Each structure stands twice: as C-alpha cells, then as structure tokens.
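Enquirer: Got a sequence here, can you model it:
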Amino acid sequence: MINDESKKRKYYQALVNRDSTFDGIFFAAIKTTGVFCHATCPARKPNYENCLFFETAEEALLAGFRPCKRCKPLSFPQGQSPLVQKMVALVEENPEKRWKDSDFSELGVHAATARRQFKKNYNMTFVQYARARRMGIAMKSIRTGEKIINTQIELGYTSSSGFHDAFSKIMGRTPNMSKKMITLYASWIDTPLGPMVSIVDENFLYLLEFADRRGLEREIERLRNRLNASIIPGTTDRSNQIESELNHYFDKGLTLFKTPIMLLGSDFQKSVWKQLLTIRTGETATYKDIAGLIGNPKAVRAIGNANGANQLAIIVPCHRVIQSDGTLGGYGGGVERKKWLLTHEKTAAQCLLK
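Expert: The predicted model follows:
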C-alpha cells in the first residue's frame, strides 16, 4: 500500500480527473464499497479519506478489495490476450476454486503458458491472483463484520454453498458453529500503514498482521490447525484492547502493549520471540545479537526464519532486528513499513526522554 502523502494526493487527483496516463500506475481501493479501480473509473468519486492506493492489483486483492465491475481494472492493459481475459473471468465466476495443472489441461491450455501470460500482464502468476482473490473474500467478511447472508449476497453467490466454500478455504470451516472446534474472532483495524487483522479469543491475542502481507493465508491456516479452531468475524475485549493500543501507538507513540498475547511456535521460536520483546522502543538489535542472547551464536539464519514466523506484528517487534552492517534486512510487512516503524519509534522514544 502507498503511504507517501504527496503521492496519495497526486493519485487521488488523477482519480478525480480520470487521468488515463495513470491507468496501470496505481489502483485506488474504496473503503466504503470494497472495490478497487483504475484512475479512469467512471463511477462517482469517493472522498479522499475513503481511498487507499496500491501499486499492484495483488496488494489490493490481499487487502480484501475486489475488482470494480464498472472499470474492470484487471482488463488493463488494453489488448491483453483472450486467454488472460478468460482466466480473470473464470476466477470471478468461482473465486473459491484452488487451481491445479489439470484444470488448465481441461481448458486446453498449458499451465506454463497461462502462468507466463498472466505474469506479463499483472506481475503475478495466475495462482497468486486466485489465492489473493480467495483471501480477499475472507478479508471482506472480517472488515465489514456483516452477517454471513449479507456477505453472500454482496459477493454475488446465487447459493449459500459457494460462499461457505470460499470462506472456509481461508478460515477452515463453514460459517456454522461447530462443537468440536474452539472459536476465534477476527477483526479489521485501520492504521496509517494500512489495514491489519487481529485474531483473538476472550483472553488472548493470537495473531496481528497487515492484511496485505504475503503468506497471511498460510499463517491463518497454521493457527487454526494448531488450535483446531474456527475463525469468524467478530470482536472481544481483547480485540478492542489491541485496537485501542495500536491507535495510541500510532498517534502518541505508545511504548508498552498490555494486551495479553499467546505465543504459538516451537521452543526455539518462542525463545527468539521472547528476546525480541526485550528490545526497547527506539532501539534495534542484529540477528547476531539475538543469536548470542539465546546462547546459540551460529543460529543467525534460524533467527531470521523465526522472525518470519512471528504472527504478532509490532507487538513482538521483529521489525527492530537489522543486519550486522546496519541495513534493515527483510520484513514480512515490507521494508518500507519497517523503515517507517523504526523512525516512528525512535521519535517516540526521544519524546519520552524530554
């Protein structure tokens, strides 16, 4: 998601003016309607505060937005191959479908050909697109918190089974209560760095991630399998608590989160995450530092993997771990977010010292 204020203003003006030179440069997502559009979309223009801007269609899909039916943003660039048009249409007809090579054979298409043509148009493979679309269905439900039947109708399913299948691809259940599973609640949190998703029960926070993070589907799958859990849109005191604390963090530089958390991972991963919790706001540590602190100086690469498996963004501050040469290194939420968080926290820490 684009966070630069001047760029967002520029893109919003292009959206208002329907400036065709910006088609394919950005995608505008409309929070009030749940769709994303091209700059030239003929629909009535939303207010600035209701817009998010993305550089790629995949980012918009993963954040829970669907392609606008009026401007059809996935039909750009013009003159795309009939194969790509057909593939986009097939996903929209059946977004819960998990595509396999055999599915392409039935269409008389080689999987590699489909992958190459889709990648050329959208900078993502067809499988990536289909996965992002599935994820968007779950995110839409979480973001709006609407009743299941309302979501089903809005998504255009003519029968309940289609929506149930799509939802359960992500959340691991059909939207009916199950006595054999525990229930977790997923809610949507808007932040200056883009929307986040929290997953909680009545007592603990289990997951907090940016909605457009690649791999979020796998994280949710690991969580629900480990706990034998069903996940439904909803809130508890814990989700309200973490939303309030995040607002305080972004607005006033909160340095200590008090929301009870549950760390789910291997003993090694937990040892790494507990060390991350000791890194003070405004400070950083290297992967090598963390390896030494847990008594395993050769585990630098494993430290990086444990960071990547962290499911509690910001709360367990893996963004405070950098390379030994001072470069930022990777971050699941994106390097630009990592840079922003470190700068924000450094400023907050300096204010506390005054």
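Enquirer: From now on I want contacts and neighbour counts done on CA atoms only, so please keep to that.
Expert: Will do.
Enquirer: three-state assignment of residue 214?
Expert: With DSSP: H, G, I helix; E, B strand; the rest coil as the basis, residue 214 sits in coil.
Enquirer: Can you give me every residue that contacts it?
Expert: Residue 214 makes contacts with 62, 332, as judged by CA atoms under 8 Å, 6 or more residues apart in numbering.
Enquirer: Ok, residue 246 next?
Expert: Counted by CA under 8 Å, 6+ apart, residue 246 has contacts 191, 254.
Enquirer: Which element, helix or strand, includes it?
Expert: According to DSSP states H and E, residue 246 maps onto helix 237-252.
Enquirer: what's the angle between the top strand by length along the chain and helix 237-252?
Expert: When the chain is parsed with DSSP state E, its longest strand is strand 182-189. Interaxial angle of strand 182-189 relative to helix 237-252 (axes from the mean of the first three to the mean of the last three CA atoms, to 10 degrees): 20 degrees.
Enquirer: returning to what we had before: list the buried residues of the helix holding residue 246.
Expert: Using 16 or more other CA atoms under 10 Å as the test for burial, helix 237-252 gives 238-239, 242-243, 245-247, 249-250.
Enquirer: just checking, what packs against the longest strand of the chain?
Expert: Packing partners of strand 182-189 (3 or more CA pairs under 8 Å, 6 or more residues apart in numbering; DSSP states H and E): helix 126-144, strand 196-200, strand 229-233.
Enquirer: With mean neighbour count added, can I get those in CSV?
Expert: Listed next are the helices and strands packed on strand 182-189 as CSV, based on neighbours: other CA atoms under 10 Å:
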stretch, mean neighbour count
helix 126-144, 23
strand 196-200, 25
strand 229-233, 24
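Enquirer: Second chain to compare with the first, below:
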Amino acid sequence: MLELPDPRTLYAALTARDPRYEGRAFVGVTTTGIFCRLTCPARKPRPENCRWFARPQDAQAAGFRPCLRCHPTGLQADAVVARLAARLRAEPERRWSEAELQALGHDPSTIRRAFKRHFGQSFLQMARAERLRNGMRTLTKGAQMIEAQLDAGFDSASGFRAAFARLFGHPPHEWRGAADLRADWIDTPLGGMIAIADDRALHLLEFIDRKALPQGLRRLSGFVGGRIGLGRSPVHDLAEAELRDFFTGRKPVFSVPIQLHGTDFQQQVWQALRQIPAGQTRSYAGLAASIGRPSATRAVARANATNRIALVVPCHRVIGADGTLTGYAGGLWRKERLIAAERAYAGDDGPTGLDGPSGLDGRGLAL
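Expert: Have a look, this model is predicted:
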C-alpha cells in the first residue's frame, strides 16, 4: 500500500487542482460513486464525501467508477500525455506552441500522435479550444472584447476575432446583442460541444472540431434570421445533464426537446434515426427501407451527414452495408467509441447481425 498524505492535505490539493499529485492520489466521491484525478475540472465535493486512493485499481476495488471527464484510468500507460493533459487543465489560458513543447524536452510530432491516439485531436488543437472557450465564457458574461481576448490567450483582437469566426461562423461582436437563440459550450468525454437553444428547444449540438461547424452555424443563422447570441437557457442545462447521464451509462434516451431545421425528407430521416435503440446499428439501406424509401439510400446518407444535433439524433448508429464505420463528420474515432460504449445499453455482449446490437469491441469511453 502506497503512503498518502493526510486527508486535509489531499483535499487542499483537490481544490487547488495541484498537478504535483497527478498519478499519486485519486479521490472517490461517495455521493456519485465516481473517482477522479485531483486535477479534475469537475465541481469539487464536500470533504466528508471524499475517499482517497493511491492507485486507480484501489478505487475500482472499492466500488468507484472512473470519471469520464478526467479519465483517471485511461492515461496511465502514457505518463507524458497525463502530465501535459494536467498542465492543460491547470493552465487553460496558456498559449502553447511546438517550440514550448520542444523546450520541455518533447518531440512535437510524438506528442501530436500520442494525443490523437488518446483524444482524437492534437495537444495544440485541445489547447486552442480551451483558449476559445475561456474567451467565449468571458463574452457571455458581457465583458469587453479586450478582456475576452486576454482570457483566450491571443496577442491581438484581430487574432481572436479570426479564430472565433473560423470556429463559430460569426465574428464575436455579432454574438453579444439581443438574440432568440443562445450558444454555449458543453464538455463531454469525447470533446467540447457547442449547444444552441432557445427557451423551448435545442437547435444545434455539434463537436467543436467538426469542419462543417461554421457552415452549420451559418445555415442555422439563415433559418432564424441571424438571431443567435451567447448565453444559456434551461434547455442547455437539460441537454448537459442528459449528456452526462448518457456518457455515464445511466440513460440511453434523450428527452430534451429539439427543433429540426431541414426539408421534409431530411426531417423524416432524422426522426427515423431517433428510433434506432442505443446499442444497435442500421445500414444506410436499412434506414432507407424503414422510411419507405428503399431506393433512396444515397439521399438518406446525405441527410444523415447534414444532421446538426449530434448524439440526440444518433447519426453515429448508421454504418456501411459491409459493417464498416463510414461517414461520421464528428470523426470515425468518436463513432467507434460511441457504438462500442452503447453495447452496454443493449444488454447483450455477444455479436449479432448488422441491424442488431453492434459487434464492435466493448472498450467503452476510456479515452
């Protein structure tokens, strides 16, 4: 048994997200049954609800499940990735570069490959997304542009505006006025997502690194007359809570109300996607047949690709006729992990046919 500091010292390290304890101590939260790294960005539990462990396996032996936000078991095999991920969480505003990685003794190409292996994106991409998120949150609170720029870690206002516009499809000053729809950021184990909603329904939910995100935002802006701003509504809160339940294995079905923007045919396809149970897949031809359009396989595939409400409208459950994973704009690595993780919802660990429970391996979401 490895020696741990006293609980008071550990709790102080937890609240400070002290990177010195990375890999040395873990906290189990009795109210949730989940255990985390001490650097986890999640809300901190009360001291009386904490149990402390020297190793992830000790926490698991005590009945705690690994956190899907800080992945206390997923990075143990790669200490360099674990250390840099902890630095990123501790310094989200820092502007990292390849030169800085080299100064720390790392080969940038090696780090890029390692982070893509664990997270599906490079360390520098993750760092840039963190800076943009900080700037977005500052703008949401009504701060001046210069404050948002500094929070995002950019040297100039023009640099921040350009990066913001590339990501969201609008310059940031267009997102601060009165608006019918509000955009906010939601963290998930598979990366950050942008959620756009009003007080009644969710209109868009996309991973932030999707290449077509700016195009999707512009199309949505056209549907609603450009009335999109920054902020949050109760629909955002419900979507975030249901995403958390989905990723922790508590609830496979989303009840958050949605508003679909598309042609009648597209909406028919999207509604059919919502009928595919978690843990099962369909081929494009099978999906076309289910809506009574067996000859419209290609049109169904195009409609599937234009879905703008990821996960809630589960386009990731559609695969190729030969069983291969094809056509997921959020990244095939995400599609593979989603389908594999959803096997738990099917209640059947054995492989079955194409349009039954997925035959992929059960690696889950340990990133």
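Enquirer: ok, back up a step: so the helix holding residue 246 of the first structure aligns onto which residues of the second structure?
Expert: Under TM-score structural alignment, helix 237-252 of the first structure corresponds to residues 234-249 of the second structure.
Enquirer: List just the nearest of the buried residues of helix 237-252 of the first structure to residue 217 of the first structure.
Expert: Set against residue 217 of the first structure, the nearest of the buried residues of helix 237-252 of the first structure by CA to CA is residue 239 (19.6 Å).
Enquirer: hang on, isn't the closest one packed against residue 203?
Expert: No - Residue 239 of the first structure sits out of contact with residue 203 when judged by CA atoms under 8 Å, with a separation of 9.6 Å.
Enquirer: Can you list the residue ranges for helices in the stretch 251-354 of the first structure?
Expert: In the stretch 251-354 of the first structure, the segments counted as helices under DSSP state H, counting those that start in this stretch are 267-276, 287-293, 300-309, 335-353.
Enquirer: How far does the shortest one sit from its chain's centre?
Expert: It stands for helix 287-293 of the first structure. Centroid separation for helix 287-293 of the first structure versus its chain: 29 Å, with CA atoms, centre = their mean, to the nearest Å.
Enquirer: rewinding a little: need the helices of the stretch 251-354 of the first structure in JSON lines with mean neighbour count and distance to residue 227 of the first structure, can you?
Expert: Shown next, in JSON lines, are those (neighbours: other CA atoms under 10 Å; distance: least, CA to CA, whole Å):
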{"stretch": "helix 267-276", "mean neighbour count": "17", "distance to residue 227 of the first structure": "17"}
{"stretch": "helix 287-293", "mean neighbour count": "19", "distance to residue 227 of the first structure": "28"}
{"stretch": "helix 300-309", "mean neighbour count": "18", "distance to residue 227 of the first structure": "16"}
{"stretch": "helix 335-353", "mean neighbour count": "15", "distance to residue 227 of the first structure": "30"}
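Enquirer: Take the ones you listed and write them to CSV, including distance to residue 138 of the first structure.
Expert: Formatted as CSV, the helices of the stretch 251-354 of the first structure follow (distance: least, CA to CA, whole Å):
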stretch, distance to residue 138 of the first structure
helix 267-276, 28
helix 287-293, 34
helix 300-309, 21
helix 335-353, 23
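Enquirer: So for residue 221 of the first structure, which of the ones you listed sits nearest?
Expert: In terms of CA to CA, the element of the helices of the stretch 251-354 of the first structure nearest to residue 221 of the first structure is helix 300-309, at 12.7 Å.
Enquirer: could you list every residue that touches the residue mapped onto residue 33 of the first structure from the second structure?
Expert: When the second structure is aligned by TM-score structural alignment, residue 33 of the first structure is paired with residue 92. By CA under 8 Å, 6+ apart, the contact set of residue 92 of the second structure is 127, 130-131, 134.
Enquirer: and of these, the nearest to residue 78 of the second structure?
Expert: Nearest to residue 78 of the second structure among those is residue 127, at 18.6 Å by CA to CA.
Enquirer: How much space separates the closest one from residue 91 of the second structure?
Expert: 9 Å (CA to CA, to the nearest Å).
Enquirer: How about residue 132 of the second structure?
Expert: Computed as CA to CA, the residue 132 of the second structure to residue 91 of the second structure distance reads 13 Å.
Enquirer: ditto for residue 82 of the second structure
Expert: With the distance defined as CA to CA, residue 82 of the second structure ends up 14 Å from residue 91 of the second structure.
Enquirer: returning to what we had before: which one of the helices of the stretch 251-354 of the first structure lies closest to residue 208 of the first structure?
Expert: Nearest to residue 208 of the first structure among these is helix 300-309 (12.1 Å), distances taken as CA to CA.
Enquirer: Name the residues that touch the closest one?
Expert: Residues from elsewhere that reach helix 300-309 of the first structure (CA under 8 Å, 6+ apart): 269, 272-273, 287-288, 290-291, 318, 331-332.
Enquirer: Next: stretch 123-140 of the second structure.
Expert: So stretch 123-140 of the second structure is contacted by 88, 92-97, 111-112, 115-116, 145, 147-153, 163-164, 176, 185, 208, 230-231 (CA under 8 Å, 6+ apart).
Enquirer: Just checking the distance from it to the centre of its chain.
Expert: On the basis of CA atoms, centre = their mean, stretch 123-140 of the second structure sits 14 Å off its chain's mean C-alpha point.
Enquirer: ok, now stretch 224-240 of the first structure?
Expert: Here stretch 224-240 of the first structure is found 17 Å from its chain centre; the criterion is CA atoms, centre = their mean.
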